Each structure stands twice: as C-alpha cells, then as structure tokens.
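K.L.:
need a 3D model of the following:
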Amino acid sequence: MNRKAKAIGGGVGIVVLLAILASTTMGATAEFVSPTDLEETDAHEGDLVKLEGRVVNLQDGDRITFDVADANHTKAVVYDGQMPETMSKGRLVVAEGHFDGETVHADSLTVRAHEGEDAAPEGHDHSYNGTGNDYEGTDVPSAPS
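P.N.:
All right, here's what the predicted structure looks like:
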C-alpha cells in the first residue's frame, strides 16, 4: 500500500473512533435535576439523572427507599446497594439513576458533606432508632430558597 492510502485509511479510522467515543460519552452523561424539575416537566422521563436534594422518609431494608425533597416537591428514590455510612434523614444527597416518571432507580448515591468541620446536620448523633425510617437526633432542615 502506498503512503497516501495508509494516511487516508488511518484518518478515516480515527474519525470513526472519535464519533463512537463522542456518541457513547454524550449518551451516558447524567443531568443534575431537582425534585421540582422532575415534577414540573416530562423532559427527563427515561433519562439518566442526578437527583439532588434532602433525604426524607428514609427506610433501610432489603433495599433503601427514601424521598429527595427541595423547597417545593419530593421524588421517590430506590437503591439496591449498601447505605452510605453518612446517609441519614436531612442530609443532602445525589442519587444517580434512571427516572421512570415517578421514581429514580439509583445506581449510585453520594452524600454531600456539609460546610465546616462538622459533616453531620445539627443535632445528628448517628443513632438509629430502629424504626427503619428515621434517625434520632435529626430534624429535616428547611430547604434553601
């Protein structure tokens, strides 16, 4: 093969690989959304999303279920993994997963650290009360405006 044919073949190959990389990367990115975003539009149904808000109604059983709340709405989240050590009622969380129109089926959970040295909400003592839906010593802080 001559040099010109090799250069053209290599160039086409690189373009094809870049196109494949771009399409798979763009399709796999999740958009940050709030419960209000999911409640007030159908634009995210079936999409991979990163739902961010405060944890309420936390229940730890065979799978973790909870609601994520903002100032206006709440959205249900289901997670089949292990509960993060720092997760509790009132903590800021990001649940990444697919939204089916009602519930986010999370593949990963990230508990956001609070500002300052104390990473727990005010009054949080990590004491589980055994009811499956609440931690003693925590109040859900009001959502930021």
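
K.L.:
for the rest of this, base every contact and every neighbour count on C-alpha atoms.
P.N.:
Noted.

K.L.:
helices of this structure, start to end?
P.N.:
Counting by DSSP state H, the chain has helices at residues 3-27, 35-40.

K.L.:
may I see the buried residues of the shortest one?
P.N.:
It refers to helix 35-40. Taking 16 or more other Cα atoms under 10 Å as the neighbour-count basis, helix 35-40 is seen to contain the buried residues 35, 38-39.

K.L.:
elements contacting that helix?
P.N.:
Contacting helix 35-40 under the criterion 3 or more Cα pairs under 8 Å, 6 or more residues apart in numbering; DSSP states H and E are the following elements: strand 48-60, strand 74-79.

K.L.:
return the most buried member of the ones you listed.
P.N.:
The densest packing among the helices and strands packed on helix 35-40, expressed as mean neighbour count by mean count of other Cα atoms under 10 Å, is seen in strand 48-60 with a mean of 23.

K.L.:
returning to that earlier point: what would the helices and strands packed on helix 35-40 look like in TSV with distance to residue 20?
P.N.:
Written out in TSV, the entries for those read as follows (distance: least, Cα to Cα, whole Å):
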stretch	distance to residue 20
strand 48-60	19
strand 74-79	31
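
K.L.:
of all the ones you listed, which lies closest to residue 110?
P.N.:
strand 48-60 (9.4 Å; Cα to Cα).

K.L.:
same for the closest one, what does it pack against?
P.N.:
Taking 3+ Cα pairs under 8 Å, 6+ apart as the contact cut, strand 48-60 packs with strand 31-33, helix 35-40, strand 64-69, strand 92-99.

K.L.:
that older thread, need the winner for burial among the helices of the chain.
P.N.:
Each of the helices of the chain was scored by mean neighbour count; the highest is helix 35-40, a mean of 16, by mean count of other Cα under 10 Å.

K.L.:
Proceed likewise with the subsequent sequence, for comparison:
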Amino acid sequence: MTLRACGLIIFRRLNAGLDSKPQEIEYLLLQTAYGHHHWTPPKGHVDPGEDDLQTALRETEEEAGLKTKDFNVLDGYKKEIKYKVKNIPKTVIYWLAELKNCNTEIKLSDEHQTFRWLNVDEACKLAEYQEMQEALREAHQFISTNK
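P.N.:
Down below sits the predicted model:
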C-alpha cells in the first residue's frame, strides 16, 4: 500500500508591475502543530472518489483558507515526490499556484501552528527534506522561465 497526498506550492509576487523594483517571489509554508513541527506547502491525503487536483484544492482551502478564486494553478508544472513514512511508501503530488492578491489572508486550520511567506532559499532551509527543497527550486525555475 502506498499513501497518496496532494497539495499546492503557493507563491506570490511582490512588487509585481513595479518597474523600479525587481519582482520578489515568496512561497507559502505551513508549520505543523503535531509531531516534528515540519514545514510544508498545504497538502493532504486523497479522499475516496476525489481526483488528485481536487484533493490539492480541498486541502489548500482546509489548511490555509485559500479558495480557488484566490489563486491560479499554473499549467505545465506538476511534481511527484516519493518517500517513506514509518516504512510505508508515500507519494505526494504538487501543483504550482499563484496567489492573485499578495495580501490575501491566510487562515490556518488547527493542523498548523503558524505560516510564513519565504523566498526560495529561506523556504528550502525550513523545508528540511531534500525532495521538498528540489520541488521548491524546480517551481522557482519554472516561474522564472515562464513569466
């Protein structure tokens, strides 16, 4: 049996449309309120009858309070991460989504204790796991080459 989870790597652009300043891209990471208190983008397990993207959208709304009207899912980016949790294989699929309004409020569920908006280097430091760091760097590269 393989556990399956899906989520969104959410980013926002600061200084968008301001020619005087370079755009800054920040990623949303949530810190769990349980266990090791690790940091990840919003994600969760697939419910019966759901497809992967539906799961990612539902979990993002449940964990961060962001509805589909708050962001755009980018075409062309999908990352699958495989690892083991207590010796059980797990697959997590992430899509990339851009927040439409960089000031949209994040409303955490009780599964998380805090959140941060971070540049890619800061996000990778907090993410700890190499697979998650690679996903964030690949997402950043995708954004940079698909403006």
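
K.L.:
send over the TM-score of the superposed chains.
P.N.:
Here the superposed chains carry a TM-score of 0.25, computed using TM-score structural alignment, normalised by the length of structure 1; 67 aligned residues with a Cα RMSD of 5.0 Å.

K.L.:
re the thing from before, let me know the closest of the buried residues of helix 35-40 of structure 1 to residue 76 of structure 1.
P.N.:
Distances from residue 76 of structure 1 to these, taken by Cα to Cα, are shortest for residue 35, at 9.0 Å.

K.L.:
now do that closest one against residue 97 of structure 1, distance only.
P.N.:
14 Å (Cα to Cα, to the nearest Å).

K.L.:
and for residue 38 of structure 1?
P.N.:
Taking Cα to Cα as the criterion, residue 38 of structure 1 is separated from residue 97 of structure 1 by 13 Å.

K.L.:
kindly report the same for residue 111 of structure 1.
P.N.:
Between residue 111 of structure 1 and residue 97 of structure 1 the distance, using Cα to Cα, works out to 15 Å.

K.L.:
again with residue 60 of structure 1
P.N.:
When distances are taken as Cα to Cα, residue 60 of structure 1 and residue 97 of structure 1 turn out to be 18 Å apart.

K.L.:
how about the strands in structure 2?
P.N.:
With strands called from DSSP state E, structure 2 shows them at 3-14, 24-32, 39-40, 43-45, 71-85, 88-99, 112-118.

K.L.:
contact partners of the shortest one?
P.N.:
Yep, that's strand 39-40 of structure 2 we're talking about. By Cα atoms under 8 Å, 6 or more residues apart in numbering, the surrounding residues in contact with strand 39-40 of structure 2 are 29-32, 126-128, 132.

K.L.:
redo that, cut-off 7 Å
P.N.:
Residues from elsewhere that reach strand 39-40 of structure 2 (Cα atoms under 7 Å, 6 or more residues apart in numbering): 29-32, 126-127.

K.L.:
out of the strands of structure 2, which comes closest to residue 144 of structure 2?
P.N.:
The stretch from the strands of structure 2 with the least distance to residue 144 of structure 2 (Cα to Cα) is strand 24-32; that distance is 9.4 Å.

K.L.:
what's the angle from that closest one to strand 88-99?
P.N.:
Angle of strand 24-32 of structure 2 versus strand 88-99, following axes from the mean of the first three to the mean of the last three Cα atoms, to 10 degrees, is 140 degrees.

K.L.:
give me the number of residues near the closest residue to residue 31 of structure 2 other than its chain neighbours?
P.N.:
Excluding the flanking residues, the one nearest residue 31 of structure 2 by Cα to Cα, 6 or more residues apart in numbering is residue 39, at 4.4 Å. When counting by other Cα atoms under 10 Å, one arrives at 24 neighbours for residue 39 of structure 2.

K.L.:
one more: residue 58 of structure 2?
P.N.:
A total of 24 residues lie near residue 58 of structure 2 under the criterion other Cα under 10 Å.

K.L.:
repeat for the one 5 residues further on
P.N.:
Applying other Cα under 10 Å, we find 20 other residues in the vicinity of residue 63 of structure 2.

K.L.:
now swap in residue 75 of structure 2 and tell me
P.N.:
Close neighbours of residue 75 of structure 2, defined as other Cα under 10 Å, add up to 9.

K.L.:
circling back to that earlier point, out of the strands of structure 2, flag the one nearest residue 55 of structure 2.
P.N.:
Between residue 55 of structure 2 and those, the shortest gap by Cα to Cα is with strand 3-14, which sits at 5.9 Å.
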